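Trainee: fold the following and give me the result.
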Amino acid sequence: MEALQKRIAYRFRDPVLLRKALTHTTYAHEVSGCAHNQRLEFLGDAVLQLTVSHRLFLLYRNANEGELSKMRAFVVSEPSLAAAAKRISLGSYLRLGRGEEKCGGREKPSVLADGYEAVIGAIYLDGGFEAARDYVYRELDDEIQRAPEMKCAMDFKTRLQEKLQEQGRKVCYRLIGDEGPEHDKVFTVTAVVDGQDMASGKGRSKKCAEQNAAKAALEILNQPKKV
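Mentor: Predicted coordinates:
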């Protein structure tokens, strides 16, 4: 805990918040009465979205809404957050269940990204919005600076939404189910266009599964029309 606080340059007034942020669901399931980090992850995701949106808005004054959305999607993507988590060696501080530990959970991008969001949520609760904002600005500055050149590299969901909007159509995503043990789940998500299932995707996280579903839907939409 002490070493991690030095790495993130933030000292918690309530260390329990940091401990909870580092606690994966698999650990909580094995230790009776132990709280996991999913609620903090939810909160941290919201803080991250707002903070990054504000930073991009100030930095790139000539960018339109669509461009800003693409840049934000890159900054808050699972690969970007996992990379940021690795820079502070977050994986070595996580509390994982035995099964997750054996399966290399400390290196899994989904586990690292979720833990990183949980830490942001914990900082927000402990020190307020300014503390969380300053942390995000400091730790994700490289991603924010690279966002203009990377904005179209990986966000299939945004590309699908824009393509459908041009046609006056809408898309949403529905979780079909998951398979595998708690520490190594694979999620399946369907892209639903105008109320009809179009394509499905799988992933180690719901976010990843949604991106893969969007990618599959784009491939269908981009197929040459039969004459």
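
Trainee: all contacts plus neighbour counts: C-alpha atoms, from now on.
Mentor: Fine.

Trainee: my guess is Thr190 contacts Gly177. True?
Mentor: No: using CA atoms under 8 Å as the test, Thr190 is too far from Gly177 to be in contact (9.8 Å).

Trainee: so which of those two has more stuff around it?
Mentor: Neighbour totals were compared for Thr190 and Gly177, and Thr190 leads with 25 against 13 (other CA atoms under 10 Å).

Trainee: who touches the host helix or strand of the more buried one?
Mentor: Following DSSP states H and E, one finds Thr190 within strand 186-193. Here strand 186-193 makes contact (CA atoms under 8 Å, 6 or more residues apart in numbering) with 169-180, 197-206, 209-210, 213-214, 217.

Trainee: measure how buried Ser80 is and give me the count.
Mentor: Neighbours of Ser80 using other CA under 10 Å come to 18.

Trainee: in which helix or strand does it reside?
Mentor: helix 78-87.

Trainee: contacts for that helix next, please.
Mentor: 74-75, 91, 109-110, 112-113, 115-116, 139-140, 143, 207-208.

Trainee: distance between the lengthiest helix in the chain and the chain's centre?
Mentor: In terms of residue count, the longest helix belonging to the chain (DSSP state H) is helix 38-59. Here helix 38-59 shows a centroid-to-chain-centroid distance of 10 Å under the convention CA atoms, centre = their mean, to the nearest Å.

Trainee: and for stretch 121-140?
Mentor: How far stretch 121-140 lies from its chain's middle: 16 Å, per CA atoms, centre = their mean.

Trainee: going by neighbour count, list what's buried in the helix holding Ser80.
Mentor: Neighbour-count burial for helix 78-87 flags Glu78, Pro79, Ser80, Leu81, Ala82, Ala83, Ala84, Ala85, Lys86 (criterion: 16 or more other CA atoms under 10 Å).

Trainee: show me which of these is closest to Glu162.
Mentor: For the buried residues of helix 78-87, the closest approach to Glu162 (CA to CA) belongs to Glu78, at 21.0 Å.

Trainee: ok so, going back, would you turn the contacts of helix 78-87 into JSON lines with distance to Arg7, secondary structure and neighbour count?
Mentor: Formatted as JSON lines, the contacts of helix 78-87 follow (distance: CA to CA, whole Å; DSSP: H, G, I helix; E, B strand; the rest coil; neighbours: other CA atoms under 10 Å):
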{"residue": "Phe74", "distance to Arg7": "24", "secondary structure": "helix", "neighbour count": "25"}
{"residue": "Val75", "distance to Arg7": "21", "secondary structure": "helix", "neighbour count": "26"}
{"residue": "Gly91", "distance to Arg7": "13", "secondary structure": "helix", "neighbour count": "24"}
{"residue": "Pro109", "distance to Arg7": "20", "secondary structure": "helix", "neighbour count": "21"}
{"residue": "Ser110", "distance to Arg7": "21", "secondary structure": "helix", "neighbour count": "21"}
{"residue": "Leu112", "distance to Arg7": "16", "secondary structure": "helix", "neighbour count": "26"}
{"residue": "Ala113", "distance to Arg7": "17", "secondary structure": "helix", "neighbour count": "26"}
{"residue": "Gly115", "distance to Arg7": "15", "secondary structure": "helix", "neighbour count": "29"}
{"residue": "Tyr116", "distance to Arg7": "13", "secondary structure": "helix", "neighbour count": "28"}
{"residue": "Glu139", "distance to Arg7": "11", "secondary structure": "helix", "neighbour count": "16"}
{"residue": "Leu140", "distance to Arg7": "14", "secondary structure": "coil", "neighbour count": "17"}
{"residue": "Glu143", "distance to Arg7": "18", "secondary structure": "helix", "neighbour count": "20"}
{"residue": "Lys207", "distance to Arg7": "27", "secondary structure": "helix", "neighbour count": "17"}
{"residue": "Cys208", "distance to Arg7": "28", "secondary structure": "helix", "neighbour count": "21"}
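
Trainee: here is a second sequence; please produce its structure as well for comparison:
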Amino acid sequence: MAGDAERNQGRQGDGRSRHGRQNSSGRAGVETIVVTDSLRELSQKIGYEFKDASLLETAMRHSSWTAENEGFESNERLEFLGDSLIGFVVADIMYRRHPDFDEGKLTDLRKIVVNSNALSRVAQDLDLGSHVLLGRGEQAGGGRAKTSILANALEAVFGAVYLDSDTRRAYEVVTKLLSEAIDDALGRLGQLDAKSQLQELAARLDRALPEYRVRDEGPDHAKVFFAEVFIGEELMGSGSGKSKKSAEEQAAYAACSILQENPKPA
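Mentor: Predicted structure coming up:
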């Protein structure tokens, strides 16, 4: 049996021969699409059979791949659409499930599900990393395991499902694939106040106050923020998200767990 690396490279290497070029509408030409074993496998994992296979193809094209292969559309537009779809579905579910929650709590619940870390975990369960088409540099840099790439690919898949079907069917697919994250959201509600919790914990343990270091990647319309939190010179946690605040909250939540287990400086 071929190793994962060899299989992944094969999926990427034959990308041009089986990926339709854009037509005048910006969509890949359906007539050039061949449904490969990789696409069939991915459709089965998603639980949805595409009528227009070019949509799923496009959802797997990272911008680093299209930069090296002219005439092909990246997954960024589908990602934009899928992000909006996920936000709507999760908001609708939380609204119906928690009639006693105010707008603030509902927003917090949605943030727990709709963030890069949570979405990348779902993408990992689907093994999206082995299907994504990456440029040579991104692949060499471990792009198949990057949180932002996996989360964005999952959003693009949801956008593709929506365009291929309708709102009802897309709602069902999103709900099915995010069901565990949605069900766990209530128990993780305290995570969103993690920065305050971390500061109080550090003070109680006579440790230095937390210091956050944040960087961002990507174009202005699709930035991903990465945060690290230090106590003294010790890195205590890291996180990512589509806003600086979200990334810092993720990092603080991770740091709280580590600090509780190891209260004394390393």
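
Trainee: can you pull the TM-score for these?
Mentor: Remark: TM-score between the superposed chains equals 0.71 [TM-score structural alignment, normalised by the length of the first structure]; 182 aligned residues with a CA RMSD of 3.0 Å.

Trainee: the residue positioned nearest the centre of the second structure: what's it in contact with?
Mentor: With distances taken as CA atoms, centre = their mean, Ala151 lies nearest the centre of the second structure, 1.3 Å away. If you count contacts by CA under 8 Å, 6+ apart, Ala151 of the second structure has them with Ser116, Asn117, Leu119, Ser120, Ala123.

Trainee: the second one maps to what in the first structure?
Mentor: The one in question is Asn117 of the second structure. By TM-score structural alignment, Asn117 of the second structure lines up with Pro79 in the first structure.

Trainee: looks to me like Arg213 of the second structure is in a strand.
Mentor: Yes: Arg213 of the second structure: assigned to a strand according to DSSP: H, G, I helix; E, B strand; the rest coil.

Trainee: that one: neighbour count?
Mentor: For Arg213 of the second structure, the neighbour count with other CA under 10 Å is 13.

Trainee: ok, it touching Glu228?
Mentor: Yes: taking CA under 8 Å as the definition, Arg213 of the second structure is a contact partner of Glu228 at 5.3 Å.

Trainee: how about the contacts made by Ala209 of the first structure?
Mentor: Phe187, Thr188, Val189, Gly201, Lys202, Gly203.

Trainee: cool, Glu30 of the first structure as well?
Mentor: By CA under 8 Å, 6+ apart, the neighbours of Glu30 of the first structure are Gly97.

Trainee: quick one: map it onto the second structure.
Mentor: Glu30 of the first structure maps onto Glu68 in the second structure, by TM-score structural alignment.

Trainee: just Ser69 of the first structure next, same as before
Mentor: Under TM-score structural alignment, Ser69 of the first structure pairs with Thr107 in the second structure.

Trainee: just give the nearest non-adjacent residue to that match, would you?
Mentor: Leaving aside its chain neighbours, Thr107 of the second structure sits nearest to Ala91 (7.7 Å; criterion: CA to CA, 6 or more residues apart in numbering).

Trainee: that neighbour maps to what in the first structure?
Mentor: In the first structure, Ala91 of the second structure lands on Ser53 (TM-score structural alignment).

Trainee: gap between its match and Leu59 of the first structure?
Mentor: Ser53 of the first structure sits 10 Å away from Leu59 of the first structure, going by CA to CA, to the nearest Å.

Trainee: which of the two has more residues huddled nearby?
Mentor: Using other CA under 10 Å as the criterion, Ser53 of the first structure and Leu59 rank with Ser53 on top: 18 against 11.

Trainee: what's the helix or strand for Glu73 of the second structure?
Mentor: Applying DSSP H and E, one finds Glu73 of the second structure in no helix or strand.

Trainee: how many neighbours does it have?
Mentor: Glu73 of the second structure: 26 neighbours (other CA under 10 Å).

Trainee: now swap in Asn152 of the second structure and tell me
Mentor: Neighbours of Asn152 of the second structure under the rule other CA under 10 Å: 26.

Trainee: show me where the second structure has strands.
Mentor: With strands called from DSSP state E, the second structure shows them at 210-217, 224-231, 234-241.

Trainee: out of those strands, deepest packed?
Mentor: strand 224-231 (a mean of 22; mean count of other CA atoms under 10 Å).

Trainee: what angle do that strand and strand 210-217 make?
Mentor: 160 degrees (axes from the mean of the first three to the mean of the last three CA atoms, to 10 degrees).

Trainee: strand 224-231 of the second structure to strand 234-241, inter-axis angle?
Mentor: Interaxial angle, strand 224-231 of the second structure versus strand 234-241 (the same axes, to 10 degrees): 160 degrees.

Trainee: from the chain's centre, how far out does strand 224-231 of the second structure sit?
Mentor: Put simply, strand 224-231 of the second structure sits 17 Å off its chain's centre (CA atoms, centre = their mean).

Trainee: same check on stretch 32-45 of the first structure?
Mentor: A distance of 14 Å separates the centroid of the chain from that of stretch 32-45 of the first structure, by CA atoms, centre = their mean.

Trainee: could you do stretch 53-66 of the second structure as well?
Mentor: Chain-centre distance of stretch 53-66 of the second structure: 15 Å, with CA atoms, centre = their mean.

Trainee: next, the distance between the ends of that stretch.
Mentor: Stretch 53-66 of the second structure: ends 18 Å apart by CA to CA.

Trainee: what does stretch 231-250 of the second structure give?
Mentor: End-to-end distance for stretch 231-250 of the second structure: 16 Å, by CA to CA.

Trainee: picking up where we left off before, between the contacts of Ala209 of the first structure, which is nearest Ala147 of the first structure?
Mentor: Looking across the contacts of Ala209 of the first structure and measuring by CA to CA, the closest to Ala147 of the first structure is Gly203, at 23.9 Å.

Trainee: kindly provide the distance from the closest one to Glu100 of the first structure.
Mentor: For Gly203 of the first structure, the distance to Glu100 of the first structure - CA to CA - is 16 Å.

Trainee: and what of Ser80 of the first structure?
Mentor: 22 Å.

Trainee: ok, Val76 of the first structure next?
Mentor: From Val76 of the first structure over to Glu100 of the first structure (counting by CA to CA), the distance is 24 Å.

Trainee: same check on Arg72 of the first structure?
Mentor: For Arg72 of the first structure, the distance to Glu100 of the first structure equals 30 Å [CA to CA].
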